[in-house]
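Asker: could you work out the structure for the sequence below:
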Amino acid sequence: MGEFVRLEVDSGIGTIRLERPPVNAINAQVTAELAEAAKEASERSDVRAVILYGGEKTFCGGADVKEMASRSYVEMRRFGTGLQTTMAEVAAIPKPTVAAITGYALGGGLELALTADRRVAGDNVKVGQPEILLGIIPGAGGTQRLARLIGPAKAKDLIYTGRFADAREALSLGLVDEVVGADDVYAAALAWASKFAEGPAVALAHAKAAIDGGLDIDLAGGLKLETHLFTALWATEDQKNGMRSFVENGPGKATFEGK
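Answerer: Sure, this is the predicted structure:
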């Protein structure tokens, strides 16, 4: 368990919780601890879905600007590379992930939320990539994941202006998938994570790998990847349990019972 980031596991759900008051700013230690939590969540068999959470007040206000301002080019190059690597490790967790966004998700905070498979936001949240106002650009995946999620034109609007979007706009942009009351964010994320955790773990991991991997290659390559991952499931209990339930119960009534 880290000083600022910890993994809490309960009933198959792993919650990666940031706790560095007042806004969970990301520094070198947070980056390292986040990578450790992502690795642990990936490897633990009792974790079947993951929630990214910054607490009731705020998700993550971004990178620690005071710390960054004093860094040299060489130091920042090292930190930036490490932060990119950490975000990639969170994105690559081979289990469904849900970001529970409260308060602010800005800069690196929004980039962390973008690594999740689904994003649930409170109705009072503010999200954005304000790096341009500091004379820099997003450096932890914002220029890439944001453009892939909402399209280049909308991503350029947010990145070029550095403005904040409220919950309603974030939903309309497709930046978040659901907006709930400010006090209900974690519960809503938990509901989704619990639903995912009840499903076939290996099949879900393959689905995630096919979708995410396919986005980085052309259609022909993506279809080959899909075929490989699709047929590989015939060597798993997920496939046997799922199809047995379909045969026994019929379409629309099959339930997955394997774990």
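Asker: from here on, contacts and neighbour counts on C-alpha atoms
Answerer: Will do.
Asker: report the next helix or strand after the longest helix along the chain in sequence order.
Answerer: Secondary structure of the chain per DSSP state H: the longest helix is helix 73-91. Using DSSP states H and E, the helix or strand that follows helix 73-91 towards the C-terminus is strand 97-101.
Asker: and the contacts of the longest helix of the chain?
Answerer: Contacts of helix 73-91 with the rest of the structure, by C-alpha atoms under 8 Å, 6 or more residues apart in numbering, involve 28, 31-32, 34-35, 38-39, 68, 111-112, 115-116, 139-141.
Asker: identify each buried residue in stretch 123-133, please.
Answerer: 123-132 (16 or more other C-alpha atoms under 10 Å).
Asker: how close does residue 90 sit to residue 50?
Answerer: 10 Å (C-alpha to C-alpha, to the nearest Å).
Asker: more crowded one of those two?
Answerer: residue 50 (34 against 26; other C-alpha atoms under 10 Å).
Asker: which residues sit in contact with the more buried one?
Answerer: Contact analysis of residue 50 by C-alpha under 8 Å, 6+ apart lists 13-16, 41, 95-98, 193.
Asker: ok, the residues you listed vs residue 228, which is closest?
Answerer: The shortest approach to residue 228 among these belongs to residue 95, at 18.7 Å (C-alpha to C-alpha).
Asker: burial of the closest one, as a residue count?
Answerer: 26.
Asker: just confirm it contacts residue 42, I think it does.
Answerer: Yes - the pair residue 95 / residue 42 is scored as a contact, 7.3 Å apart, by C-alpha atoms under 8 Å.
Asker: could you dump the contacts of residue 50 into TSV with distance to residue 23 added?
Answerer: As requested, the contacts of residue 50 are exported to TSV (distance: C-alpha to C-alpha, whole Å):
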residue	distance to residue 23
13	24
14	22
15	18
16	16
41	23
95	27
96	25
97	22
98	20
193	24
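Asker: which among those residues end up buried?
Answerer: Looks like those have 13-16, 41, 95-98, 193 buried, using 16+ other C-alpha under 10 Å.
Asker: and this one, please, so the two structures can be compared:
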Amino acid sequence: MTYLKVEREEEIVQITINRQDKLNAMNLDVMNEFISLLDDLEKDSSKVIIITGDGPKAFSAGADIEYMSSIGPAEAEKYALCGHEVLNRIEKLEKPVIAAVNGYALGGGCELALSCDIRFASPNAQLGQPEVTLGICPGWGGTQRLLRIIGPARAKDLIFSGRKILAEEAFSMGLINKIFPSESLLAETRAYAKAISKNSSFAIGISKMLVNRGTDTNLDTGLKLEIYSWAVCFSTKDREERMRKFIAKK
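Answerer: Modelled structure (predicted):
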């Protein structure tokens, strides 16, 4: 890996975008490394994934504008397809993914955070979808995930204005789950990830799928899928062992 630093601590994997000189903007090389890494993470023994950016200035400033300035519609479509592949795979990964947002998370950087399950931020975080200021619309899922997380009215506000919002406003919108001091953001995120890792990976994966599917289906279908998934959980040794221990302890 050239642009992604990967650190493993027990069952937690921290991925750091390592392009500090470019504010951790994601070019095709970064995205190809993400795809290769996600292939491994789908099969390894890790339980929780953390994504962050190198340095205090940026989580990710988004897509590579220098590259985009010189391409046409066909190349732009390929670039967007690659971005969608990365973010869709993060969203569909059976393991929980936490974004630790330090500094700028703009455009594709905000969209990367949106694809994660949980978003923590430092007070200096700035989030936004400024694409319209460059003559384009969000292209890595921002128009779809943002409205599902904060609602269509607030999504339109951020997308139409292209404005950046600070962590406090992002928190008030529900875009950020919690704000931690800059110096303890990663430590707090790892502590949270460690707590999650003690729970049933199978049950968490099933629950993530149910919540994700629930945003795109009607209530009756979602409830039927939940009943089926609940029943499947009772087929696992993990469930049997956890319940046995609970009863013994009680």
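Asker: would you list every one of the strands in the second structure?
Answerer: Along the second structure, the segments classed as strands by DSSP state E run 4-9, 12-17, 48-53, 58-60, 97-101, 104-106, 118-121, 126-128, 164-166, 178-179.
Asker: buried set for the first one?
Answerer: Of all the residues in strand 4-9 of the second structure, those buried under the rule 16+ other C-alpha under 10 Å are residue 4.
Asker: please name the residues that touch residue 230 of the first structure.
Answerer: residue 206.
Asker: where does the longest helix of the first structure end up in the second structure?
Answerer: Per the alignment by TM-score structural alignment, helix 73-91 of the first structure matches residues 73-91 in the second structure.
Asker: that stretch vs the first structure, average offset?
Answerer: Stretch 73-91 of the second structure, aligned to the first structure and superposed, deviates on average by 0.9 Å (mean C-alpha distance after the TM-score superposition for the first structure).
Asker: circling back to that earlier point, return the subset of the contacts of helix 73-91 of the first structure lying in helices.
Answerer: Per DSSP H, these map to helices at 28, 31-32, 34-35, 38-39, 68, 111-112.
Asker: just the buried members of those residues?
Answerer: 28, 31-32, 34-35, 38-39, 111-112.
Asker: save these as JSON lines, and put in distance to residue 159 of the first structure too.
Answerer: As requested, these are arranged in JSON lines below (distance: C-alpha to C-alpha, whole Å):
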{"residue": "28", "distance to residue 159 of the first structure": "24"}
{"residue": "31", "distance to residue 159 of the first structure": "23"}
{"residue": "32", "distance to residue 159 of the first structure": "26"}
{"residue": "34", "distance to residue 159 of the first structure": "25"}
{"residue": "35", "distance to residue 159 of the first structure": "26"}
{"residue": "38", "distance to residue 159 of the first structure": "27"}
{"residue": "39", "distance to residue 159 of the first structure": "30"}
{"residue": "111", "distance to residue 159 of the first structure": "12"}
{"residue": "112", "distance to residue 159 of the first structure": "16"}
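Asker: measure residue 91 of the second structure to residue 145 of the second structure for me?
Answerer: 10 Å.
Asker: mutual contacts of the two, please.
Answerer: residue 115.
Asker: which of these two has more neighbours?
Answerer: residue 91 (19 against 15).
Asker: I'd like the distance between that one and residue 73 of the second structure.
Answerer: Applying C-alpha to C-alpha to residue 91 of the second structure and residue 73 of the second structure gives a distance of 26 Å.
Asker: can you check residue 167 of the second structure too?
Answerer: Counting by C-alpha to C-alpha, the gap from residue 167 of the second structure to residue 73 of the second structure is 34 Å.
Asker: so the two - more neighbours on which side?
Answerer: Comparing residue 167 of the second structure with residue 73 by other C-alpha under 10 Å, the one with more neighbours is residue 167, at 25 against 8.
Asker: can you pull the contacts of that one?
Answerer: 121-127, 176, 179 are the contacts of residue 167 of the second structure under C-alpha under 8 Å, 6+ apart.
Asker: one more pass at 7 Å, please.
Answerer: For residue 167 of the second structure, the contact set (C-alpha atoms under 7 Å, 6 or more residues apart in numbering) comprises 121, 123-126.
Asker: turn the residues you listed into JSON lines, including distance to residue 160 of the second structure.
Answerer: JSON lines is the format used below for those (distance: C-alpha to C-alpha, whole Å):
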{"residue": "121", "distance to residue 160 of the second structure": "24"}
{"residue": "123", "distance to residue 160 of the second structure": "24"}
{"residue": "124", "distance to residue 160 of the second structure": "23"}
{"residue": "125", "distance to residue 160 of the second structure": "20"}
{"residue": "126", "distance to residue 160 of the second structure": "17"}
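Asker: show me the contacts for the residue nearest the centre of the second structure.
Answerer: Centroid-nearest residue in the second structure: residue 116, 1.6 Å away (criterion: C-alpha atoms, centre = their mean). When contacts are counted by C-alpha under 7 Å, 6+ apart, residue 116 of the second structure touches 90-91, 97-99.
Asker: overlap between those residues and the first structure?
Answerer: Of the contacts of residue 116 of the second structure, the contacts whose aligned counterparts also meet in the first structure (both residues aligned by TM-score structural alignment, their matches' C-alpha atoms under 7 Å) are 91, 97-99.
Asker: for residue 147 of the second structure, see how far away residue 155 of the second structure is.
Answerer: 5 Å.
Asker: among these two, which residue is more densely surrounded?
Answerer: residue 155 (21 against 14).
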